[in-house]
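Undergrad: Sequence and predicted structure are below.
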Amino acid sequence: MLKNWVATASNRIYAGLNSKGKPFDPLLAPSFPGFGIASPFECEIEFDSNLTVTLTEREIASVLNRGDFAARVQSAVELICAKLCVLADKEPSPDVVVLAMSKEMEDAIGPAARAGQARPVRATPLQKKERKKLESDKKTGQLHMAFFDEAETDAVPLNRFRDFHNAAKAHAMKSKLATQLVWYSTLAGSGRKEDPATTAWNFFTALYYKAGNVPWRLRFGTQQTCFVGITFYRESADPNAATRTCLAQAFSEGGESLVLRGERVTWDTERDRKPHLNRADSESIVNRVLNLYSDHFGARPNRVVIHKTSRFWPEELEGFRSALGDIHSYDFLALERRTIRFLRLGKEPPVRGTVIELGQRNYLVFTQGYVPFLRQYPGMRVPNPLEVVEHHGDSAADRVCSEILALTKLNWNTCKFASSDPITISFSRQVAPIIKELPDGVDPATKYRYYM
């Protein structure tokens, strides 16, 4: 089925009609030009019979017969990743492995099957308040009687194998092969959530990138700038745990990306509910980013831009500046979403790219809004601007805000006009759930293509 679908995609694919029976807007849903040597991609897919593996009925049954969803996912991941390790040992090894899932497998471990699973129970506001009080009292030596042992209330198991995509990506890192997952419903066109042209654009662009190519690049000028996103994710299933793991993503001006997992951090939640780094960890993570950048690109950058999802504490700034060494040009930006909204006269929201200066080094950037090229606003709700709540560095507001806008287009996992967040901070939403699934003894891959 995969080969037939790929063969069909060698010709132009049109978006067709929407749910109202009208043609899609060609600007929002452009036709797919086809994938082949004569297409804009200037390459084609080669299926090698020596690198093709088909699961047997017995192997599929071994997955389907497992009891619960997590057990089925674990069984499928172990089965498929064993096949990947065999493929990785072949010479030459494949550039990308497409995991084409059958209908039976999709019904057992696909998105619809996952949607039916129970979700973790979140603490109520009263429970959160009580827990915070208990933690505060512990620091002062105040004792409390409890109905349960402390180990029983605090020890929350790590939930793994909750999502096949994330678990498969993590375990596939053992083979060091990039993978592309495609479900039966995508190939069959059933339960379609997007038009066929957009499906083809997204599939083949991602495949093109995973094979070692860059679909598009940004033009920032001649200065070698390293864009770094520093975010935090929770490994524990406990939403109240005051421990996070730091995640750093580095992007070059040419679009190449690198991933680094930092150390687990614990911070003073009384001082700020959002995670922060101490001076040593701040210096360490930036040093590691710069060393990795130098290893991949042959030289250190001339300028470093850091985007962070929490405000900067003084010790963080000290650590970042110390790590830069002889790199004197830098910009550190703290980015947050606020509930503030702006309207303008007429029927359309503010234009994408609008910047409102609220104060000294405090800006609102409309990464979403009315797009003149599209002649419309490609969204459903009033756009929520991204706020630069802190800016430390040398550049003017127009430069750092223009870079934020440009980085919303540096996402090769989708071909839509732009994302709402720059890739420096949106990246963690894709990477963190996969890193949580990493098996013991496997280091996270440093290339973005292993996480897509």
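TA: Now that the structure is in, tell me what you want to look at. Numbering: from 1, shown residues only.
Undergrad: C-alpha from now on. contacts and neighbour counts both.
TA: Will do.
Undergrad: for the helix or strand encompassing L405, which positions count as buried?
TA: Taking DSSP states H and E as the definition, one finds L405 inside helix 397-407. For helix 397-407, a neighbour-count test (16 or more other C-alpha atoms under 10 Å) marks A397, V400, C401, S402, E403, I404, L405, A406, L407 as buried.
Undergrad: Check the gap between the nearest residue to the third one once chain neighbours are set aside and A397 for me.
TA: Translated: C401. Once flanking residues are discounted, C401 sits nearest to V365: 6.7 Å by C-alpha to C-alpha, 6 or more residues apart in numbering. For V365, the distance to A397 equals 10 Å [C-alpha to C-alpha, to the nearest Å].
Undergrad: ok, T186 - how many residues close by?
TA: 20 (other C-alpha atoms under 10 Å).
Undergrad: which secondary structure element contains it?
TA: Per DSSP H and E: T186 is located in helix 184-188.
Undergrad: now do K174
TA: Using DSSP H and E, no helix or strand contains K174.
Undergrad: Now it: closest residue in space, sequence neighbours ignored.
TA: Sequence neighbours aside, V442 is the residue nearest to K174 in space, at 6.5 Å (criterion: C-alpha to C-alpha, 6+ apart).
Undergrad: A strand includes the one you found, no?
TA: No. Counting by DSSP: H, G, I helix; E, B strand; the rest coil, V442 is not found in a strand; it is coil.
Undergrad: Included below, for side-by-side comparison, is a second structure:
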Amino acid sequence: MFINAFSSEENISDLKVAKVAVAVRDMKRLSQYERMLSLSGVANCVFYGDYLYVKGDVDKAIDILTRGGAIMSKTLLRDESLLSQVEPKVTRMLIYSALENNVFQERNWIAPLRKTKRAIPKADVASDNLMVELKDEIIVLFGLKYMIEFRSTGQPLLWLDMYAPVWSRSEARRLSRKELTEELKALYVKKAMLPPHKRHEKIKSILDELFEGDVIKVTFCDGETLNFSKEHVHIFELEEPASPTESFSFMKLGEPAVRFRYGGSYEPRRILRLKPYSYYVIKEIPVKAIVGASEKEDFITFFRYLNNGYSGDYMRWPGFYQVMGAHLILDEDVKEIGGDNLSEYEDALLEMFNEAEENSVIFVIVPENFRFYRKIKALSLQRKRRIQILKTSTLRKEPLEFTLINVANAVYAKAEGTPWLLENPLSATKGLFVGISFHLDHKSKDIYYGAAEVFDNRGYFLKCLVRTYRLPKPAKKVRGLYIPEKEMEDLVMHLIKEYRPRMLIIHKSAKIHEDEKRALENIRVKNGIDYCLVHIENSNPYRIYVPRDQPNYMPLRGTIIFDKEKRNRTIMLTTGQAIGDRGDIKTITKIGSPKPLEINIEENKTPHNVREISEQILALTKLDWNTTNIAVRTPITIKYSNKAARLAPYLMGGEKLLSINDIRDLL
């Protein structure tokens, strides 16, 4: 097995850097000159602390910066150091400077793209290998994401992954996701979403275009170089004898099983045969519907298939009652509205909310580019009624039998049904699993946090809380999204008083802040409750490939990478191929390449080790009742806390605590 990392042949302790104490006159101008000096080949420069670090012509760089008004004329101190003796952040920034300006720019690439470490070829000179046309001057450019990481040996590791944005030639800019039509999305999937083996080959061909020979050569302005191998870093299975020089190893975790009414299974779609966990508890589910006038016939057809059954190319959907044991009772008065005006939907929903029974579900069929999803979802939460929003394309989405089973599962859950639970407990100790996510309102700069899903050790949902909090001005200066110490204590103590757990495991979508650590430690000292703080990072540069004897280089879900130097970190795949009930391999990720989660345990006072914490996270991906896929990428603790945080601005203001009574409200 191998990962998308490339090792260096040099040690940074062999490289020199000049360290100059300077007085900054204009920080913005200094940043601009740092890039200009690198592009012109004078020097790679980084200002950090009170020092300017220079690799190149020091005297010329200082002269240009002084005459340009970036720094004062007098330098206070000048020294020469080794890169291994300076802060890792400085070394990383110097390598990025050389890579972006001395490599990418020289080859007609654009790097970095804004503040992100991404590079793409210029559209007007990109080779056929580096682009593919979608339609009408809209193309996909094949570039790179890059990240430098240092190992304890002093050798840097270069992580590289493919980056493929949609680009408008006529406007000379990247198109955002919101600007992509359904046609462009379909073309992108067909032409640019590459499976692992093709992704691997594309990265190799990009490197061959950028770098001659067998190495990735990064040259600094002073002539010193860093050479990275073009061969991916290979890793060995944990049970096998590994070389002491190897930094990574892997193992495969078992597929978590779920419990239905009549047995357990690895595959949620076995609900067809094994029946939901709460089978026959619900007798009837009243259903109402709001549709566009032109979509009424399609909805009626879809609902008939949902209720009575449908035979597709892959399987047969037997019908709602045959699977769930409950009758769907559709109100014949299907509400038709004329367009996608928000007020029409709100008026229709308010009317239906007043008429709907307690466990009813209201279907809302919306246009493809509907802009008011969160507003009408928030309205349903405020009125304590559950809605099932479907895009018009979903009514015809193939394979239709899979669409039907997923929608049926969600509708059953929203009517207070329990489709399945975990077969095995997450922990032998009575514990709570809490997800915390954040939403930053870029216009108001308000931060909404505290969207917390709470589950017991059997994966049974208990409660969801949403709290909004506007950070005070001093706290807003602290980088990162976090809950201040007092608010974190209040949130956790509320849970402790209600459920009296012996252990808390908190999953957070952002890095753990010192305020949060202090809050949990205070609670541990006062109440004797163990805790674990886990940062689950969705956005990362990592990819995992298996040898050629596996189909399409596709790795198994549950593959976990251990880092010998960072023992509290794992890289884990939650999509990819999966093991079914009969031991057969099921390829889940048919389009594109599976992307792992990065799991960082930042504080751990529980008896669980990093493998056990990762196993719990894998199991929590299996509790998403919004789909019957065997493989879901994100654990429900993060997925639904994120949904709740994004809904928070539409639900309340101030610092009021709002209880979303059930995860079913967020499906």
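TA: Looks like it arrived, so ask away. Bear in mind the structure is a predicted one, so any value in this text is a computation, not a measurement.
Undergrad: follow-up on the earlier one: in the second structure, what stretch matches the following helix or strand past the helix holding T186 of the first structure?
TA: Next helix or strand after helix 184-188 of the first structure toward the C-terminus (DSSP H and E): helix 196-210. Mapped onto the second structure using TM-score structural alignment, helix 196-210 of the first structure covers residues 400-414.
Undergrad: Please apply the same query to stretch 411-425 of the first structure.
TA: Mapped onto the second structure using TM-score structural alignment, stretch 411-425 of the first structure covers residues 624-638.
Undergrad: circling back: which one among the buried residues of helix 397-407 of the first structure gets closest to I327 of the first structure?
TA: Proximity of the buried residues of helix 397-407 of the first structure to I327 of the first structure, judged by C-alpha to C-alpha, is greatest for V400, which lies at 17.5 Å.
Undergrad: so what corresponds to the closest one in the second structure?
TA: Counting by TM-score structural alignment, V400 of the first structure lines up with I613 in the second structure.
Undergrad: same question, G353 of the first structure
TA: Using TM-score structural alignment, G353 of the first structure pairs with G558 in the second structure.
Undergrad: That match reaches K252, doesn't it?
TA: Yes. Using C-alpha atoms under 8 Å, G558 of the second structure is in contact with K252, at 5.5 Å.
Undergrad: Pick out whichever of the two has more residues nearby.
TA: Ranked by neighbour count (other C-alpha under 10 Å), G558 of the second structure and K252 place G558 first, with 26 against 16.
Undergrad: picking that back up, in contact with the residue nearest to C401 of the first structure, which residues are there?
TA: G353, T354, V355, I356, P385, L386, E387, V388, C401 (C-alpha atoms under 8 Å, 6 or more residues apart in numbering).
Undergrad: residue ranges for the strands of the stretch 51-200 of the first structure, please.
TA: In the stretch 51-200 of the first structure, the segments counted as strands under DSSP state E, counting those that start in this stretch are 96-100, 178-182.
Undergrad: Pick the most deeply packed of those strands.
TA: strand 178-182 (a mean of 20; mean count of other C-alpha atoms under 10 Å).
Undergrad: Now that strand on the second structure. Mean distance?
TA: Using mean C-alpha distance after the TM-score superposition for the first structure, strand 178-182 of the first structure ends up 2.4 Å from its aligned counterpart in the second structure, as a mean over the superposed pairs.
Undergrad: Run through the neighbouring helices and strands of that strand.
TA: Judged by 3 or more C-alpha pairs under 8 Å, 6 or more residues apart in numbering; DSSP states H and E, the packing partners of strand 178-182 of the first structure are strand 96-100, helix 164-172, helix 196-210.
Undergrad: And the ones you listed: which comes nearest N11 of the first structure?
TA: Among these, helix 196-210 comes nearest to N11 of the first structure, with 10.9 Å by C-alpha to C-alpha.
Undergrad: what's the spacing between that closest one and its chain's center?
TA: 17 Å (C-alpha atoms, centre = their mean, to the nearest Å).
Undergrad: before we move on, what about stretch 405-421 of the second structure?
TA: Stretch 405-421 of the second structure has its C-alpha centroid displaced from the chain centroid by 25 Å (C-alpha atoms, centre = their mean).
Undergrad: Show me which residues of that stretch are buried.
TA: Residues 405-421 are the ones in stretch 405-421 of the second structure that count as buried (16+ other C-alpha under 10 Å).
Undergrad: Excluding sequence neighbours, find me the nearest residue to V382 of the first structure.
TA: Nearest one to V382 of the first structure, counting by C-alpha to C-alpha, 6+ apart, is P349 at 6.9 Å.
Undergrad: Touching, the one you found and P383? I think so.
TA: Yes. With contact defined as C-alpha under 8 Å, P349 of the first structure reaches P383; the gap is 7.2 Å.
Undergrad: Overlap in contacts, these two.
TA: G369.
Undergrad: ok so, going back, and of the helices and strands packed on strand 178-182 of the first structure, who's closest to V77 of the first structure?
TA: Ranking those by proximity to V77 of the first structure (C-alpha to C-alpha) places helix 164-172 first, at 5.4 Å.
Undergrad: if we can go back for a sec, I'd like the strands of the stretch 51-200 of the first structure as JSON lines, with distance to N287 of the first structure appended.
TA: Below are the strands of the stretch 51-200 of the first structure laid out as JSON lines (distance: least, C-alpha to C-alpha, whole Å):
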{"stretch": "strand 96-100", "distance to N287 of the first structure": "31"}
{"stretch": "strand 178-182", "distance to N287 of the first structure": "27"}
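Undergrad: how about the buried residues of helix 397-407 of the first structure, which pair is most distant?
TA: The span of those, defined through C-alpha to C-alpha, is set by A397 and L407 at 15.5 Å.
Undergrad: What residues does F232 of the first structure make contact with?
TA: Contact analysis of F232 of the first structure by C-alpha under 8 Å, 6+ apart lists R244, T245, C246, L247, P275, S428.
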